[in-house]
Structure formats: C-alpha cells, structure tokens
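Asker: Okay, predicted coordinates and the sequence, questions at the end:
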Amino acid sequence: MPLALLALAISAFGIGTTEFVMMGLLPDVADDLHTSIPTAGYLVSGYALGVVIGAPLLAAITTRMPRKALLLSLMGLFTVGNTLSALAPGFGWLLAGRVLSGLPHGAFFGVGAVVAAGMVDPARKARAVSLMIAGLTVANIVGVPAATLLGQHLGWRATFLTVGVIGLVAIAGIALLVPRIPLAPGGGLRRELSAFRSGQVWLTLSTTIFGFAAVFAVYSYVTPMLTEVAGFGEGSVTLVLALFGVGATIGNLLGGRLADRALRPALLGGLGALAIVLLLFTVTLHARWSAALTVVLLGVAAFAAGSPMMMLVMEKARHAPALASAANQAAFNLANAGGAWLGGVVLAHGLGYTAPAVAGAGLAVIGVGIATAGGLWERRAARGSGAASSSSRVVVASDAVVRSAERVG
C-alpha cells in the first residue's frame, strides 16, 4: 500500500480525536467558562453541525480544485479551527472554533476516500479506504483517552493546541507523500451534482443513515448503560470504550478486505451482524464480562459496514464520486443525531437502559432492507441491460441476413 495512506490516516486520527474528545472534557470546559454542562453540550452539537453543513458545501465549491491542494486546504482549516478553540476567550468563540473545526471533516473524508481509492489497483480500493479510516478508529483507542487525560491535567486548551499540532504534522505528510492527482476531464459542480440523479446513490445514503443511527442509538448512552446495568464503575468505562475502538479498528480493516471481494454482500453482512449484536446486548449487558465483549463486537460490526458503505456510494457515483462521498459523511452525522434522539426517546418513556439496543437493532434491520432493495434493483437493471444487449445483437444479425439476401438476389 502507498505510504501516502499514512498521511491520510494521520489526518483522520486528528479529526477523530477532536470530534470525540469534547465528551470527556465537558465538565472541565463548563467549569472554566462558568457555564452549565448542558450548555457546554452545544460544543458537541456545534461540531456535528459543522460537519453536516461543510461536507456537501465545501465539496461542491471546490470541485475544480486539485485534490492534493484541496486536502491541504481542508487540513489547514481544521488546524485553524482547533487553534481558535484553544485560544477562545469565551464560550461563543469556542463554539465558533468547534463549528469551524467540523466544517472540513466530511469533505476531507469524502475527497480522501476518492484519493485513497485512486492510488491503488481496483482490487484493493476498499482496503485503501479502510486504512485511511483506521486513523479515525485508532483515535478512539489512543487519541481520545490521551487527549482527555492531557486536558484534565494541563487544561482543556492544551488538548486543542495538541490537536492543532497533529494537524500541522498531517499537512506536512500530505505535502510530502500524497501525489498530485489530475482532475478528471469535464469535471465541475454540474458533473458532481449529476450523481444525485441516481436512485442507487440515494438508497446508499439512506442505508448509511439507518445503519449508523443503529450504532449511535446505543453508543450515545453506553456510559449509563454500563454503569447502571452492567455494574461498571465510572473509572472503568473509559477502558471499555477503548475496547470499542479496538473492535472498530478490527471491523474497519476486515470490512475493507471483504468489500474488495464482494461489496454488497460485505455491506449486508456487516449490517446483519450489527442487528444481531445489538439484540444480544439486551442480554449480555447484565454481566460485566459479557457487556465488555459485546462492546468490542459492536465496534467490529459497526465499522465492518463502514468501508463498504463508502465504497458503494463511490461506485454508484463513479463518474462524480467526490460530492457523493462527502454527502455520505453528512449522512453519518445525521445518523449520529437521529440515533441519539431515538435512544433518548425510548429512555425518556421509561423503557429501561436496554431499550436503546432494541431500537438500534430495528434501525439496523431497516438498513438491511434498504441495502437489499438496492441489490435487487441492481440485479434487475443488470438483467434488463443484458436483455437489451441480446436484443440489439439479434437486430444486427437480422440486418446482416437481409443485406446478404439482397446481394444474392
């Protein structure tokens, strides 16, 4: 695999760290800025809002920008956003920094996936994309716990300054290692928007929303689930969440390898496994060892479906993949918000801490249904084009017979 993938993985590591570290720093930030924890929670939402807005917007307005220059610019914006967060004099400036940090997230992963896939032969595209995403999953194992610990001991501003330094390292890596990739002829916004005329693209985006909403319906409330039902102490939850990162890393690399062999079956297998794991969680949550094991399996199943989802949307928008791939990142964050909302609804109705897992399993099943519908549509279209091709060959043969008869006559 090209060494340039390491630069993309370092970028993903920094993005993953800044995305999730705020959850662990909320009490410190709220105390330092003299605000409440619920108000400080808007810093999490602000980042997600930046992702949802920035993913399609930045991908759309930069369609004619060379890929390498675009990656450098996006990481530059990411670095500026984290530096602003570190130097923010008050809550409003910190919120602005978080939104600014989130803006390049989706566009970077969207364009980065296209670049990663373009640097290898077709048989290894999904594995290349999964290696880039590995930076994000490793961030959950190492980056987020380390950054949280740093913030708790040296202050939350030190965390964002450190992430800014990671951004600078990523910029240097992209500049040195990523080759210049020429734009496809005839590219531009109109070409990129043409991908959204495809019903298959919309089906894939819908699969992403429901599939990952299933994950976040549970993951958003996994801490109280582990403490209130499984009996973990609050200090042990961080270790269990690191285990989720281990599972996510394994699942991501596995999903990339399987997707290169059979893309849609890999996606269906990942989503089906996710539904099963979430249903099992309602039982295994009642013992610490089985709950911890299921958290690992949850990470494996969730991210085993991630790379196939990204590759499928790029395949269905193969003539204009950048904007569709970025839109898929926005879909991931819509899944984050929607899954967390649904998990909160079932908890608010007093259905118990296992109810989010049931709700998540239902969402995963819907994702399987949408992906299956896309596969059936794909198969029917292939049969139709095959029949049309056969029909055209018959017509050509008939014309040849007629012309031959005319010459004989």
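Answerer: That came through fine. Fair warning: this is a prediction, and the values are worked out from it, not measured in the lab. Residues are numbered from 1 along each chain as shown.

Asker: make it CA atoms for all contacts and neighbour counts henceforth
Answerer: OK.

Asker: Run a quick neighbour tally on I37.
Answerer: Residue neighbour count, defined by other Cα atoms under 10 Å, stands at 14 for I37.

Asker: give the contact list for it.
Answerer: Applying Cα atoms under 8 Å, 6 or more residues apart in numbering, we find I37 in contact with L26, P27, A30.

Asker: for the residues you listed, which one is nearest G211?
Answerer: Nearest to G211 among the contacts of I37, counting by Cα to Cα, is L26 at 27.8 Å.

Asker: and the closest one, helix, strand or coil?
Answerer: When the structure is reduced to helix, strand and coil (DSSP: H, G, I helix; E, B strand; the rest coil), L26 reads as helix.

Asker: what about it, how many residues close to it?
Answerer: What L26 shows, counting by other Cα under 10 Å, is a neighbour count of 21.

Asker: A further structure is provided below for comparison with the first:
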Amino acid sequence: MPVSVYLLGLTIFALGTSEFMVAGMMPSLAQALDVSLPQVGHLISIYAAGIVVGGPVLTAILLAWHVPNKLALLGLMAVYAAAQSMAAMAHTQGLMAGARLVTGIVAAACFGAALALCADMVAPQQRGRAAAAVLGGLMLAAVLGVPLATLIDQHWGWRTSFWLVVVLVVVCAASVAIWVPASRSTPHGGLGQELQEFRNPHLWMAYLTSALIIGSAFAAFSYFAVILTGLSGWPAAAVPWLLATYGVANMVGNIVVGRHADRHTHAVLAIGLTVLMAALALFAWQAECAALSVVMVVVTGLTGVTLNPAMAARVMRVARPGPLVNTMHASVINIGLGVGTWLGGEAIDKGYGLRSPLWIGAALAALGLASLLPYASRGRRAQAMACRG
C-alpha cells in the first residue's frame, strides 16, 4: 500500500475520534454546558444525522461544481477544523449542537472523498485492502482515540480533547496536501455521471447488505454492557476491559478481512455473516455463562463491523467508486447503525428481556445473509463480470 493510503487512514482516525469521544466525556460536557446527560447524548445523534442527511447533499454540491477529490478533501478538512474549534470553545448546548451538525456533515463528505482518492491510488484488485487501511482508522478511533480522549478529559478537561483533534486534523490536512497525489484517472463527469450509478440495482443491494451487517452488530454491541452485567454476571468494573477486547478484535478482524476482501468479496461476507448470526444466537441462548459471553463478544468483534473492507470492495466492484457512491454508503451504514440500536432498545423496553437485542442482531444477520446469497452463488465469474474497474 502507498504511504498516502495510511495518511488517509490517519485522517479517518481523527474524524472517528471526534465522532465517538462524546460518549466518554458525557459528565464533563453536561456540567460545562449545564444540561442533562440525555441532552449530551443528543450530540451523538446530531452528528449521525449530519452524516446521514447532510453528507450526501454536500458531496453532490461538490460534484456539481466539479471540485477535484483532493481539493475537496482539503477544503472539507479546513471546514472540519473550524467547526471543531467552535465546539472546543462552546459554552452553550446550541453552539455545541451546531458545531456537531457541521462536523457530521463534513465528516461524511470526507469519507467519500478519501475513499475515492484511495480507490484511485491502487489497482482495482487492491481496493478492498486499501479500503481496509483507510477504514482501519475508524477502528483505531474506537480502540485508541476514544479512551485517550476520555483520559485527557479526566486530567486536563474536555476542551483539551477537542483542541487536540483540531491539531490532528490540521496535521493530516498538511500531510494530504504534500503526499497524497491528485487523481490519476480522467476527470469524472460530475454530479450527473455519479447519479447514473444509483440506477444500478446491484448497488442498492450492496447498500442493503451493508446496512443489515452494521445493524446486526450494533443491535447487540450497543447493549453489551447491560447484558454482560445483568445476565452474564460480570462486575461493572470488568466491562471497560471486555469492550476493549471487543475493540482489539475489531482491529484484528479488519486486517484479516482486508487481506481477502478483493479476491473473495462475497465469500468473506457470507462467512462473516454466518459466523456473526451463529455467535449472536449462541450468546442469546447461553447469556448466563460468563466464559462463553466473553468468547462471543470476541467473535462478534471479529466479524460484524470488521466486514467493512469487504462491504466497501463490493460497492466499488458494482459501481464506479466516486465520492457520492462512497458517501451514500457511509450514510446507509449509519442508518443501519441507528436502526439496529433502536430495535434493540425497543425490544428491551417492550419487556422481551436483555437477551432480545442479541436475537434481533442474529435475525438482522440472517437477513443480510439472505440478501447476499443470490450474488454469492454466482461465484467468481459473475463477480469479475460485475467489476467495472
């Protein structure tokens, strides 16, 4: 992989840390902004809403103006740094919410531009592995970035964490400007050509599978803490370590999937979904067993979210990997995340018990597998025919 691919991964690490770190500093933010914890939680939802709705719109505008991917990424990172600075200086919930909305919108467009640049820097048969390197920044944000931001908050305050993200984004922007090459391919046809890709039903089926995979993983993961303490008998003090183990499994799985995502895209997705479905079903069935619960947490970490490189490779295989196609993929993934988390919470609220999110996760994985099987059964020949380079 070119070094520039890893620079794009570092950029995604910075954006991912900013997205997730609010969860680790809720008490500090609630006190500083003089709001309740649920109101601080809304800052996470606002960021996600920016990704889902605003990201594709902003990307479409950039395409309509025919802004090159590298220039678009640099401009977006400058806006991101400014909005993050506004968040670091915020003294009211309204100002913080506005800053989070802007950063969410810009982050989604950054994802699209970064993956488009990434796809252009490598051969088509290496795009899955390159996407794994870029998306690995998101995994590293959950495992390293968020705990570090929380630790900094506890010792030097939450504003320091926000400012350090600003510094990292600026450093990444400078690195991208120097070392990431401009597109080697011929200029894209702008918004009209990208919109043509959305007439492809195979692209929408790829999006559907991705949404179901992430929905399955987060229907379970969002409630791991209460399941592990309420059913499996683990003390609350052990939960951070168990979740850290899940994060490490995410990173390992991302590396393994990235190695095979290009040559065996559908097989990797099918095997991953099968293992994810079985793991969540077994976890739900034997949730009271403490030892088995840890194993299933690790297995879930090795499959669900870590299928991202194969998901990206599939999307890049069935459609031209332009920024709008990739931004829409990020939006669909976030929709799956939100729906899966909501379904798990609704099941608990309706009285179906703490194991119900696990059953819902297994069901969503089964639906994801069903959406994939017609394509997986075609084999490598059909996969090669579908490739559009």
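Answerer: Yes, it's here. These figures come from a predicted structure and were not determined experimentally.

Asker: Would you mind reporting the TM-score between them?
Answerer: Put the two chains on top of each other and the TM-score (TM-score structural alignment, normalised by the length of the second structure) is 0.93; 381 aligned residues with a Cα RMSD of 2.0 Å.

Asker: which of the contacts of I37 of the first structure does the second structure keep?
Answerer: When these are mapped onto the second structure and scored by both residues aligned by TM-score structural alignment, their matches' Cα atoms under 8 Å, the shared contacts come out as L26, P27, A30.

Asker: tell me what the helix or strand where the last one lies is packed against?
Answerer: With secondary structure defined by DSSP states H and E, A30 of the first structure is part of helix 4-32. Helices and strands touching helix 4-32 of the first structure, by 3 or more Cα pairs under 8 Å, 6 or more residues apart in numbering; DSSP states H and E, are helix 37-40, helix 42-61, helix 67-87, helix 91-118, helix 125-138, helix 144-154, helix 156-177.

Asker: just these: most buried one?
Answerer: Mean neighbour counts were compared across these using mean count of other Cα atoms under 10 Å; the top stretch is helix 125-138, at a mean of 27.

Asker: just how off-centre is that one within its chain?
Answerer: 10 Å (Cα atoms, centre = their mean, to the nearest Å).

Asker: other SSEs contacting that helix?
Answerer: Packed against helix 125-138 of the first structure, as judged by 3+ Cα pairs under 8 Å, 6+ apart, are the following elements: helix 4-32, helix 91-118, helix 234-261, helix 306-316.

Asker: in the longest one, what counts as buried?
Answerer: Same thing as helix 4-32 of the first structure. Using 16 or more other Cα atoms under 10 Å as the test for burial, helix 4-32 of the first structure gives 4-22, 24-30.

Asker: which residues touch the aligned residue in the first structure for T209 of the second structure?
Answerer: Using TM-score structural alignment as the criterion, T209 of the second structure maps onto T207 of the first structure. With contacts defined as Cα under 8 Å, 6+ apart, the neighbours of T207 of the first structure are M309, G367, V368, I370, A371.

Asker: and the third one, how far is that from T294 of the first structure?
Answerer: So the one you mean is V368 of the first structure. Relative to T294 of the first structure, V368 of the first structure is positioned 20 Å away (Cα to Cα, to the nearest Å).

Asker: same thing with the last one?
Answerer: A371 of the first structure sits at a distance of 25 Å from T294 of the first structure (criterion: Cα to Cα).

Asker: Of the two, give the one with the bigger neighbour count.
Answerer: A371 (26 against 23).

Asker: what do we get in the second structure for the more buried one?
Answerer: Aligning on TM-score structural alignment places A371 of the first structure opposite L372 in the second structure.

Asker: Next, the mean deviation of the helix or strand where its match lies compared to the first structure.
Answerer: Remark: L372 of the second structure resides in helix 356-376, with elements defined by DSSP H and E. In the superposition with the first structure, the average deviation recorded for helix 356-376 of the second structure is 1.1 Å (mean Cα distance after the TM-score superposition for the first structure).

Asker: No further questions, thank you.
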